[in-house]
Every structure is written in C-alpha cells, then in structure tokens.
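Student: I need the structure of the sequence given here:
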Amino acid sequence: MLGIDTGDRDGRAVVSQGNPDTAHDVAVQVPGTDNDLTNIDEQITRAGVLQKAANDNDAENTAVVSWLGYDAPEVDGSMFDTERAEPRAEDLCSFTHGLRESHQGERAHMTVLGHSYGSTMVGLAASGGGGLDADDIVAVGSPGMTVDHAKDMHINPDHVWVGGAEDDPVSTDFSGLTLGEDPMEKEFGGKVIEVDTEGHGGYWDEGSRSLRNQGRIIAGQDPSEGDYHS
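Tutor: As a prediction, the model looks like this:
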C-alpha cells in the first residue's frame, strides 16, 4: 500500500504488486470509469496479472502499481469531459517523477498504462509540463487521451501503444467524440497492438494476446512481429 485516502469522494488508493523502488521494470496502471475503493481488489488483481505477464516475457523483476489516485467517473455524463481528470493530472505526474527519484540503482524501464477513462487521465497528465517521464505509454479501451497526436504527450510516438477490442463500445463508438482524437486512428501517430479479447473489460484475460502484448511492453520489448501495426 503506497497511499490511501477515504475522504475524497469515492476514495483513492495506490497499491503496488512488487517493489517499484528496486524493480527493473515498473508499470503504473490507471483504471477508468466506475472504479473506487469498493472494487479496488479487482484493480490489485489486474496489477498482479500484468506483473505475471511481464515476468512471463523474461522481465527480470517487475512491479506494477494500481494508481487510483483520482475520483474516477461513474457511468454517466462525467465520462464525457475532463472534469474528473483535471484535478489530479498533476498528481499522476508527481507520482511517476517521484518513482524516478526514489528508485534505487539503474534507471528502471517505466510504462504507464490507462484503461478506459484512465487513458484520458494518462493523456492529460502526459501532455502537461514535463510529461510523465515514461518510456512507454499504453492505452486500451480508450475514449480519447485529450490530445490530437501521440507526440503531444512528451514521448516518442513509437512508444505509444493503443488497443481496442472490436466489440468494445468505448473505443469503437465514443472515442474521438469529446476527449480528443481517437488514438486508434493512423493520424494519431501511435502503434496499434493486436487485441484478441472481447468487450471493454477483457484486455487482461489469461492466455490472451492482448495481455501478452501488454506484458511485453512492460518488459521493455516490442510486441511480437505482426502483432501490431502503425
């Protein structure tokens, strides 16, 4: 447990699987809509699944942090603007830069991942000031990252990875409407990873290519040849 606050609306919590101060590969997973302290156990489980996926791809030592450091929107109109992300975007930047400062030994490979509205939070934070100081950014099931182009997030666009299931209504129907350009589009400038899972919550299904690709990115590797396209 890296941090908890039960007094801020639905509550906030930052929990890590593994020690980010000593890990060779560090990932920060930002959850999206309809997440709060009542279902934080689901996010902790998701962090563990991502940690295992990275380790299965020859990562030496991985820590995955579930960063619910903001008041995520409910399934209502709050999903369609940046009001929920704006107050805590700087906190996410401070957190990732703090991980850099507290890390012991050789600089870690850091990946910041956002799911659903979590990718909106990641994009907003990454586009401000000094960015997130991440080596890779991943967005799955994204309604938009508040920017027009991957390069607007202070990172090489070749290290911005996006994925969306064919039947995920968030990325297929809502992305590009109110929260920035659709990151799945070629004009956005990122790289689209292969997704073989279904729905908005399947990206971490055991044995899936969707999960494997995320694990490879966390481990500092490109997804396997043919598993992504520009």
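Student: Please make it C-alpha for all contacts and neighbour counts, starting now.
Tutor: Will do.
Student: From the contact counts, what lies against the longest helix anywhere in the chain?
Tutor: For the chain, the helix reaching the highest residue count under DSSP state H is reported as helix 40-56. Helices and strands in packing contact with helix 40-56 are listed as strand 12-17, strand 62-68, helix 209-218; criterion 3 or more CA pairs under 8 Å, 6 or more residues apart in numbering; DSSP states H and E.
Student: structure for this one too, so we can compare:
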Amino acid sequence: MSAELHGALALAGAADREAAARLGELTTAAVSGWVSIPPAWRPSPGAGPAEVGRWWAGLTPAERRWLIGHEPARVGRLDGVPVTARDQANRLLLAGRREELAARRRRLLAPLPPGPAELARVARLAQVEAALHGLDALGRRLAAPQAPRAYLLGLDPAGDGRVVMALGNPDRAGAVLTYVPGMTADLADAPGELGRAARVLDRCAALGPGEETAAVLWLDYDAPDFLPEAARSRQAEDAGPALHRFQEGLRASHEGPPARQTVLGHSYGSVVVGMTARDHGLSADALVFVGSPGVGVEHAGELRMLPGQVWASTAPDDVIRLARPPEELARRAVLAATPLGPAAAALGGHELWFGRDPSDPGFGGRRFPSGRYGHTGYWEPGNPALDGMAQIVLGR
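Tutor: Predicted coordinates:
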C-alpha cells in the first residue's frame, strides 16, 4: 500500500507542477511586462511533426505566447507541438466554436412550410442541438478540476463535428492509448466515447498504480452515419493521413524516453486503424481491434507491426460477426436450406466485410477474451475485455 500511495503522490505532484507551469506561461507577460513577439518564420504546410517539433523547441517563450494568442487555430491542430500549447490554443477557440454551432441552430429555428424540406430541417435541428449538448459536456470536462486533467487537441464543429481530446498528458505519460471510435461517432457522441477511453485509463490505474498513463479520443474523421457508408472503405482511407500524422506528432512532442503507444479501433474505427497501418504506417507499439468487421488485410503481418503486437477481441454475441461479404452470405443462405446449415453456422467463417477476421487464429494476431456484452459492451465493468485492453496499454 505504501508503494501505491507513493506513486499516487508522485503523479499528483507532477500534475500540480504542470498546472503551475501552464499558469505561469499564460500570465508571465501580464505580471512581468514581457511582450509577445511574432516568430520570424513558420514551418511549411507539408512539414512533418518531427520538423514542427524542432521548430517549436527553437522558439522563444515570447514567440510561443504570440502564436498561441494570435494564431490559435494554427497551433491548436499542429501535430508535433506540445500538448499543453495545443490545449491552450484550442481553449481560446472553444467559445467561438460553440458560437458556430449556436449560429447554425438559430438559422434552423425558422420553420418552413410542411413538406420534405421541413422534415429535413427538424432532423438537422435535432442533430445540431445534440452536438451543442455534446460540446457543452466536453466543456464541463475541460473545466473540471478532477484528475486526470483533460487536454483539448482539436475541435471542429463543421458537419457532424470532430474532436481530439486527451485525459492525462500524452507528452509525459509512459503509456498512451489512442482510441478511434466507429460508425455514427460524432460531436454529440464524443462525451460517451471519451468515457470509454476513461474506463480503460481507470483500469490502467488499478492494474499499474504509480504508472502514468494517458488516453486520447481521436475522432478526427468523418465516421459513417449509415450502413451503406459503413460498407465502403472510403472514409477509413480518407482518415489515414491524419491519424498517421497524429501518432507521429505524439512521438515528436513526447518528453523523455518514448512512451508505449497503443492505437485501438472499435467497429469501423478498426477499419480506420488497420488501413492507416497498412497504407501509411502507424507510430505505435501495439494495435488493438475490438468488434471489428475486418481491418483491410488478410494477415497481421501486413500491418507493419512487430510480431505479437496486434491484438483483437470479438464478443460471442457481437452482431459484427454477421458483417460478411455478399458471396459468403449467399453461401450461408444456400446451406441454411440443407442439413449442413446448422454445422456451417457453428463453424462460422474467416472472411468479414473488410478482410479476414482479426480475432481468427489464422489472422496471425493475438486474441484476448470478451464476455457476452454485444457490440458496444467491451468497456462494461466486469467485461474481461476491459482489463485486456488496459493490460495491452501497459505492455503486459
């Protein structure tokens, strides 16, 4: 118990020092009379996160203050800039982002004559109000004093809305989880998705007391809203460059020895993670797929990861097991009318909609167990999958 208490006190002390440093950085100019000055140059739009990190490290405190105060939109989304600076910049933008959503809501409040246009307006108004509710919930979490501290690393209310938020400081943690949610995830759902990341973080704290961990909700892509969209890979492929850069940015801005980085994809989010690893590579020490309809490859070796660092779990009652290609569904339909039907259903199949089932032994990954909690229950208390995810994040 004394070791656990010592570890908890050490983490609390580090958080207090960081909070004091952040407050000092924001208030030094006002207290001491220092001025902020614009930097002489900025990295090109195509600069990689490592180059961005070197540029930021070479700036003076006055130049950094100027950039955060005058160009928060640039700083807030620049992979390779330290998490604390991105958070400061995005918090400056938060009220304006909310006003964008509120303005959309005001425009939608004007009723239209009865008909399809009015039905569409009502549906869109409900979506915007839900997004506002979600954004307000995120704002309350950002303002909350409880540990772990929340960091806002990206926010865009356009369309369905996008957000990147961390619990705990990824630049300082020894283990970092990036969680990519799946179909229908948007700004309205973000508080619930952040709660899933928080549950993994809680289990990490219980299983590894004294080990500093952080979890990031990465919802910086246009997740499919309907099944016809989710049956295509376009949105996953479009997300690849941004997820690749984000992970590279975590490496570039991390303090001290490299963290153990784990990227976890749920449902369509696993397609995003798999195709990003396949097409661009992912700066990660482990990949985790839960409730996956396939990840775009036939074997774990195609994901550019070290052997033994690709993990998967699919609950026995997860409906994603039915996400099979048309030819497989047709074969099963034919077999269902024969005496072989029950046996074929029991044997299942290897192929899912986006390739071989990553939880199948032939995929070449490693499996961890899940209870019978359906497609969205991997984070339920008592589900062994939750401890499995936490153990992978911790490198156990």
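Student: and the helices and strands packed on helix 40-56 of the first structure, which is most packed in?
Tutor: Mean neighbour count, computed with mean count of other CA atoms under 10 Å, is highest for strand 62-68 among those, reaching a mean of 27.
Student: Could you pull out the helices in the first structure for me?
Tutor: Remark: helices assigned in the first structure by DSSP H are 40-56, 89-102, 117-127, 169, 209-218.
Student: Grab the nearest non-local neighbour of the residue most central in space within the second structure.
Tutor: The second structure has W218 as the residue nearest its centroid, 2.2 Å off, counting by CA atoms, centre = their mean. Counting by CA to CA, 6 or more residues apart in numbering, W218 of the second structure lies nearest to V164, which is 4.8 Å off, once chain neighbours are set aside.
Student: residue in the first structure matching that neighbour?
Tutor: Using TM-score structural alignment as the criterion, V164 of the second structure maps onto V14 of the first structure.
Student: Distance of the residue lying closest to E351 of the second structure once chain neighbours are set aside relative to W311 of the second structure?
Tutor: The spatially closest residue to E351 of the second structure, leaving aside those adjacent along the chain, is D357, at 5.9 Å (CA to CA, 6+ apart). The span separating D357 of the second structure from W311 of the second structure equals 12 Å under the rule CA to CA, to the nearest Å.
Student: Just want to know which of these two has more residues nearby.
Tutor: Here D357 of the second structure and W311 are set side by side on neighbour count (other CA atoms under 10 Å), and the busier one is D357, at 28 against 22.
Student: what number of residues lie near the residue in the second structure that K186 of the first structure lines up against?
Tutor: For K186 of the first structure, the aligned position in the second structure is occupied by P361, per TM-score structural alignment. For P361 of the second structure, the neighbour count with other CA under 10 Å is 11.
Student: now P361 of the second structure: how far from L227 of the second structure?
Tutor: Applying CA to CA to P361 of the second structure and L227 of the second structure gives a distance of 27 Å.
Student: Could you give me the buried positions within the longest helix of the first structure?
Tutor: For helix 40-56 of the first structure, the buried set under the neighbour-count rule, 16 or more other CA atoms under 10 Å, comprises 40, 43-44, 46-55.
Student: quick one: whichever helix or strand A19 of the second structure is part of to helix 190-207, angle?
Tutor: A19 of the second structure belongs to helix 2-32 when elements are defined using DSSP states H and E. Note on geometry: by axes from the mean of the first three to the mean of the last three CA atoms, to 10 degrees, helix 2-32 of the second structure and helix 190-207 are set 130 degrees apart in direction.
Student: what's the helix or strand following helix 2-32 of the second structure aligned against in the first structure?
Tutor: Once the chain leaves helix 2-32 of the second structure, the next helix or strand it forms, by DSSP H and E, is helix 49-57. Equivalent residues of helix 49-57 of the second structure are lacking entirely in the first structure, counting by TM-score structural alignment.
Student: same thing with stretch 377-385 of the second structure?
Tutor: Under the alignment (TM-score structural alignment), stretch 377-385 of the second structure falls on residues 202-210 in the first structure.
Student: With stretch 76-84 of the second structure instead?
Tutor: On the first structure, no counterpart of stretch 76-84 of the second structure exists by TM-score structural alignment.
Student: residues contacting the residue nearest to S292 of the second structure when sequence neighbours are not counted?
Tutor: Spatial nearest neighbour of S292 of the second structure, excluding adjacent residues (CA to CA, 6+ apart): S267 at 4.6 Å. S267 of the second structure makes contacts with 181-183, 289-293, 320, as judged by CA atoms under 8 Å, 6 or more residues apart in numbering.
Student: No further questions, thank you.
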